[in-house]
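Peer 1: generate coordinates for the sequence data below:
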Amino acid sequence: MNHYAVTAAVAACLFAQTLSQPVLAQSAAYSDGKIKIGVLTDLSGQLSDSTGQGSIAAAQMAVEDFGGSVNGTPVELIFADHQNKADVGASTARRWYDVDQVDAIIDVPNSAVALAVQQITKEKNRVAIFSSPASSDLTGKACTPNGIHWTYDTYALAHVTGEAVVASGLDSWYFLTSDYAFGHALERDTGAVVESQKGKVVGSVKMPANNADFSSFLLQAQASPAKVVALATAGADTQNAIKQAAEFGLGQSGKNIVALLLAISEVHALGLPATQGIMLTTPFYWDMSDETRAFSKRFFEKRKAMPTFYQAGVYGAVSHYLKAIKAAGTDAAPTVMKTMKETPVNDFMTKNGTVREDGRVLRDMYLFQVKTPAESKAPWDYYKLVRSIPAERAFRPLSESECPLVKKM
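Peer 2: Next up is the predicted model:
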């Protein structure tokens, strides 16, 4: 298990030693004399390129931009690889909370791992802010007072992409679905959208994660009457499915490939000839504004790649947490959660976002289409904006929520 710590700069530590007594009294409200954040991520599996070391770098940037300390108390960052195993993620979270005195866990790609960590976080009364897992159950039936679903979810992916594709006339769908919590939730949420728009789900097949050979699944999809082959997959599975779909000539046979979850790192790895024309939903693209470009340039200097929306979300999650801790004057989870929910989310990717009572962050989402090679003018110039979707349309309304924290009228 890889662990690693980032502490405040020496100068910040020296400065903290000279703080006046009132500030020292305030910093005493922080447990153990430090604020400790754990980045639980994928360092070795199919999401390691889109999260992994890039998520750690984004968290580092957020801590550095905050000055390395809060009210004179140093911020420490550690990380671990959950290996895409729920039991490994759960045991890491338990050890971090019980032994290492971690105050908050960030990132957690893989919905099965995130759901396990969510429950342990509730049991230990700490904070978890999920940037990379997708399952909308995190703020649905599995919601807790201690969890925030930060960046996106399967409901938003389903509604933004699903509605647009069905509206274009592609109304019969066949799902290739990763056989774990994320894939199940994404197929469920998207299938519901397709059917609500008078479309039809004609079939689906569940596939093991980290799959290298999609041939039998693609042949089943090709033999179906569906107009759309929808990939409810992530990371390397999505890359392999798109690559092999091109090799099998699914496009030439009249099938339309829809990648329900696609990161820019995966488009970069596959190349525009293989991905051109694909529609995708994301809350962030590096080339959207001066602010996104400025952050992405700094990130690129560290990682030699543009940030994915997962990694951009990690930066925002850490920043919002530190702002809340500073405002609250404590790292006690109930007070910090209350402060985060009362504080608007404002950073380079979100303007006046809110943290809802179920833990869902509401932010605008965007439907993009991957450019053709001829349309792309430079490396990483991959997307063109199709439409913007306001937060209240993109995410599940509270009236439909299964979260027990939500007060029903």
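Peer 1: drop to CA atoms for contacts and neighbour counts, all remaining ones
Peer 2: Will do.
Peer 1: mind listing the strands for the stretch 251-400 of the chain?
Peer 2: Counting by DSSP state E, counting those that start in this stretch, the stretch 251-400 of the chain has strands at residues 256-259, 279-282, 345-347, 350-355, 361-362, 365-370, 383-389.
Peer 1: okay, those strands in a markdown table with mean neighbour count and distance to Lys122 next?
Peer 2: A markdown table is the format used below for those (neighbours: other CA atoms under 10 Å; distance: least, CA to CA, whole Å):
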| stretch | mean neighbour count | distance to Lys122 |
| --- | --- | --- |
| strand 256-259 | 22 | 33 |
| strand 279-282 | 25 | 29 |
| strand 345-347 | 18 | 23 |
| strand 350-355 | 17 | 18 |
| strand 361-362 | 24 | 18 |
| strand 365-370 | 21 | 29 |
| strand 383-389 | 17 | 32 |
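Peer 1: before we go on, could you also do this sequence so I can check it against the first one:
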Amino acid sequence: MTGFNRRQILAGGAAAGAAIIAPSGRARAQARDQVIRIGVLADFSGPYRSTSGPTSLAAAQQAVEDLGLAQRGIRVEVMQGDHQNRPDAALALARRWIDQDGVDMICEVNNSAIALAVANLVKEKDRIQLASGAATSALTGAQCSTHTMQWTYDTWMFSNVVGGASVRAGGDTWFMITADYAFGHQLERDVGQFVQRAGGRVLGSARYPFPGTADFSSFLLQAQASRAKVVGLAMAAADMVNCVKQAHEFGLTRRGAQLAGMIMFVQDIKAIGLEAAQGMLLSEVYYHDLNDRTRGLGQRILRRTPDNMPGQEHAGTYSCCIHYLKAVAEIGAARAKASGIEVINVMKRMPTDDDAFGPGRVREDGRKIHPAYLFEVKKPSESSGAWDFYKLRATVPAEEAFRPLNEGGCPLVRG
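Peer 2: From the prediction side, this is the model:
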């Protein structure tokens, strides 16, 4: 792959691309207008920093370097912004990026409320959002937009793979432990539908107060009493880590139950540890040790963030930047900066192919599709070293992994 000269890679807020100093104010303005700017809007300081933040920035920088557009005369800058998990702060930053800094595409956006808000802004401004971190399936459903694509995963996909594929693998009775708010309720409903559709049964559920629950023992007792083969965890982040650790201490899995995490990342497994997480079922669309292409990509990004192996969210940011920049290269930087919708149309027309997900495509509702995988967490004795966490249990083909086009209610879908 073609790389950048080191002097072309800018650290921090403007990270990747050539910065050419022009001799006059007018020439500087013209040069600035021709630079393609990508804004990585992510959690750089909060609870999702490891699954988002610096490694997503590194993934975007790696995409620019791998594609080598600087040597084709297309200058690219990658900017970073901390959304602080606040829609108001994120929207203000995104607006300033577009209005004052000339940002053409915003990616990552690992907060569904923020992604929905930014979708309206980029449509108004004829810019682009590639939501590689947001999970709500509304982005390609009733609230789909002409200027937003959802790149990596969504709640429908997680529920489909973890629920349906787990039943087909033998886990046909379930009990759910669910965060008692809209996010958890939606996951519980979705998983229940896929479990039943695959021929399984949900024997019951327990909803814990969110936020503020530190002790999951009473909910784990209810799960044990149900005698379900699978205990589904409709939660995320610190709650997931705490619940899995307590389930291990409680001996739930030693008594025959298998834990299934609805939304999990390799960073969660690292925080839990293989001793407690072993045997868990989960879904990811990328794993660094899946094949030769993912291994190569993982190592390239890891060199930039040596303390954090890239996970599926980071891979999504890499993938969306690669495809966006391929479209920019096809029509040229000037046309790409003049019209976001023209770039979107090219991206939907072109097939996708990258080291994160392999071949795929973008549907008319903005949903990027690729295979999804059901993984089981390895025992400590099965792991060969750091970040060697998963063994593959099932592969769900791209056309089956995501919600069918005609079921989402997206107004962009014809017929």
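Peer 1: sorry, back to before: now the strands of the stretch 251-400 of the first structure in CSV, with distance to Asp179 of the first structure?
Peer 2: Shown next, in CSV, are the strands of the stretch 251-400 of the first structure (distance: least, CA to CA, whole Å):
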stretch, distance to Asp179 of the first structure
strand 256-259, 16
strand 279-282, 21
strand 345-347, 34
strand 350-355, 30
strand 361-362, 26
strand 365-370, 26
strand 383-389, 29
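Peer 1: for Thr7 of the first structure, find the nearest of these.
Peer 2: Across the strands of the stretch 251-400 of the first structure, Thr7 of the first structure has its closest neighbour in strand 345-347 (23.3 Å, CA to CA).
Peer 1: counterpart of Tyr382 of the first structure in the second structure?
Peer 2: Correspondence of Tyr382 of the first structure to the second structure, assessed by TM-score structural alignment: Phe389.
Peer 1: Ala277 of the second structure versus that match, what's the distance?
Peer 2: 9 Å (CA to CA, to the nearest Å).
Peer 1: now do the shared contacts for those two.
Peer 2: Counting by CA atoms under 8 Å, 6 or more residues apart in numbering, the residues touching both Phe389 of the second structure and Ala277 are Ile269, Val377.
Peer 1: spatially nearest residue to Val35 of the second structure, not counting backbone neighbours?
Peer 2: Arg75 (5.1 Å; CA to CA, 6 or more residues apart in numbering).
Peer 1: surely the one you found touches Arg32?
Peer 2: No - Arg75 of the second structure is beyond contact range of Arg32, at 9.4 Å (criterion: CA atoms under 8 Å).
Peer 1: looking at these two, which is more packed in?
Peer 2: Shown here are Arg75 of the second structure and Arg32; by other CA atoms under 10 Å, Arg75 has more neighbours (23 against 18).
Peer 1: which ones are touching that one?
Peer 2: Contact analysis of Arg75 of the second structure by CA under 8 Å, 6+ apart lists Gly17, Ala18, Ala19, Gln34, Val35, Ile36, Leu69.
Peer 1: what do you get if the cut-off is 10 Å, keeping everything else the same?
Peer 2: Residues near Arg75 of the second structure by CA atoms under 10 Å, 6 or more residues apart in numbering: 8, 16-20, 31-32, 34-37, 64, 68-69, 333.
Peer 1: do His159 of the first structure as well
Peer 2: Per CA under 10 Å, 6+ apart, neighbours of His159 of the first structure: 165, 189-194, 281, 389, 393-396.
Peer 1: just the closest of those residues to Met365 of the first structure, please.
Peer 2: Nearest member of the contacts of His159 of the first structure to Met365 of the first structure, counting by CA to CA, is Ile389, at 5.2 Å.
Peer 1: name the nearest residue to that closest one, ignoring sequence neighbours.
Peer 2: Nearest non-adjacent residue to Ile389 of the first structure (CA to CA, 6+ apart): Met365, at 5.2 Å.
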